[in-house]
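Participant: structure, please.
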Amino acid sequence: MSEPRRLHAIPGGRTEPPRRQPEQPEPLWREVLGGRLRTLRREQRETLAETAERAGISPQYLSEVERGRKEPSSEMIAALAGALGTSLGALTEQVAQDLRTLRRPAPAARPGAAHVPMLRAA
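Facilitator: Next comes the predicted model:
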């Protein structure tokens, strides 16, 4: 038999179901992409300048991409993938896997945990 829904009192005598814990925001694509590019570059023991030169961009721009500060175009991502010896498809698959790994579901509410009612403006 399923557990009955618990309702919580709110001002005005009304009741509402308990609120779910907010989920952690998912990481941004550009942040995960940047981390993956940095990992690939470091695995090859290359400097920012070496990789940037082959990709046709400045080392400063590559640094910003790696830190997730810039959103590179698809052409730029393809150039960076090629400069790092991989394909756009393989890089995209790696980033997608990283996103799946980094995404964490919100912790479930502990049974018996106190619920703090939220006050709502009228």
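
Participant: use CA for all of it now, contacts and neighbours both
Facilitator: OK.

Participant: span of stretch 41-50 from start to end?
Facilitator: Using Cα to Cα, to the nearest Å, one end of stretch 41-50 lies 9 Å from the other.

Participant: quick one: contacts for the residue sitting nearest the centre point of the chain?
Facilitator: Taking Cα atoms, centre = their mean, the centroid of the chain lies closest to residue 27, which sits 1.1 Å from it. Residues in contact with residue 27 (Cα atoms under 8 Å, 6 or more residues apart in numbering) are 99, 102-103.

Participant: tell me the SS of it?
Facilitator: At residue 27, secondary structure determined by DSSP: H, G, I helix; E, B strand; the rest coil is coil.

Participant: residue boundaries of the helices in the protein?
Facilitator: 29-43, 48-55, 59-66, 74-83, 88-102 (DSSP state H).

Participant: also this sequence, please, to line up against the first:
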Amino acid sequence: MAVSGRPVVIDIRTRRAAEERGPAIPDGSDPLLRTVYGEILRDERLDQDRTLDDVARAVGMSKQYLSEVERGRKEPSSEMLHSVCDALGLPIEHLLTRAVRRITASRRIATGRPSGTPQAQLLAA
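Facilitator: I've put the predicted structure just below:
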């Protein structure tokens, strides 16, 4: 698939998981950061075939709280995010980088054009 003649790379696993969950923000605005972080943490946990209980115990939090973090319903502290990332062996900078990529990709999909492309250009006559 291409948008404006440019190829688009789609992570099928992530797309299927997102389709099952439904749109995080139905009005087309940027997703909340906590929602994006939660999706990434869940994807990483599932990729490792680990349970909520396993990761929650490693972090020292309840399974219910971790589930709410993964679903974007709770806003974890930076310390809590760091602890979950450590339990998953995911460097915190990878969480941040992946979040930026997902938000950028959602903007491209929502607008139908690459991020940063101006909507209108003014040219001097």
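
Participant: need the TM-score between these chains.
Facilitator: Once superposed, the chains reach a TM-score of 0.65 (TM-score structural alignment, normalised by the length of the first structure), with 86 aligned residues with a Cα RMSD of 1.7 Å.

Participant: sorry, back to before: of all the helices of the first structure, which one is nearest residue 9 of the first structure?
Facilitator: Residue 9 of the first structure lies closest to helix 88-102 among those, at 36.2 Å (Cα to Cα).

Participant: re earlier: separation between the residue nearest to the centre of the first structure and residue 101 of the first structure?
Facilitator: Taking Cα to Cα, one finds residue 27 of the first structure at 11 Å from residue 101 of the first structure.

Participant: for residue 9 of the first structure, same thing?
Facilitator: From residue 9 of the first structure to residue 101 of the first structure the distance is 38 Å (Cα to Cα).

Participant: more neighbours: these two, which one.
Facilitator: More neighbours surround residue 9 than the other of residue 9 of the first structure and residue 101, with 13 against 9 (other Cα atoms under 10 Å).

Participant: near the nearest residue to the more buried one once chain neighbours are set aside, how many other residues are there?
Facilitator: Once flanking residues are discounted, residue 9 of the first structure sits nearest to residue 15: 4.5 Å by Cα to Cα, 6 or more residues apart in numbering. Residue 15 of the first structure: 12 surrounding residues under other Cα under 10 Å.

Participant: over to residue 55 of the first structure?
Facilitator: 20.

Participant: mind checking what it lines up with in the second structure?
Facilitator: Aligning on TM-score structural alignment places residue 55 of the first structure opposite residue 59 in the second structure.

Participant: wait, its match touches residue 82, no?
Facilitator: No. Taking contacts as Cα atoms under 8 Å, residue 59 of the second structure lies outside contact range of residue 82: 9.6 Å.
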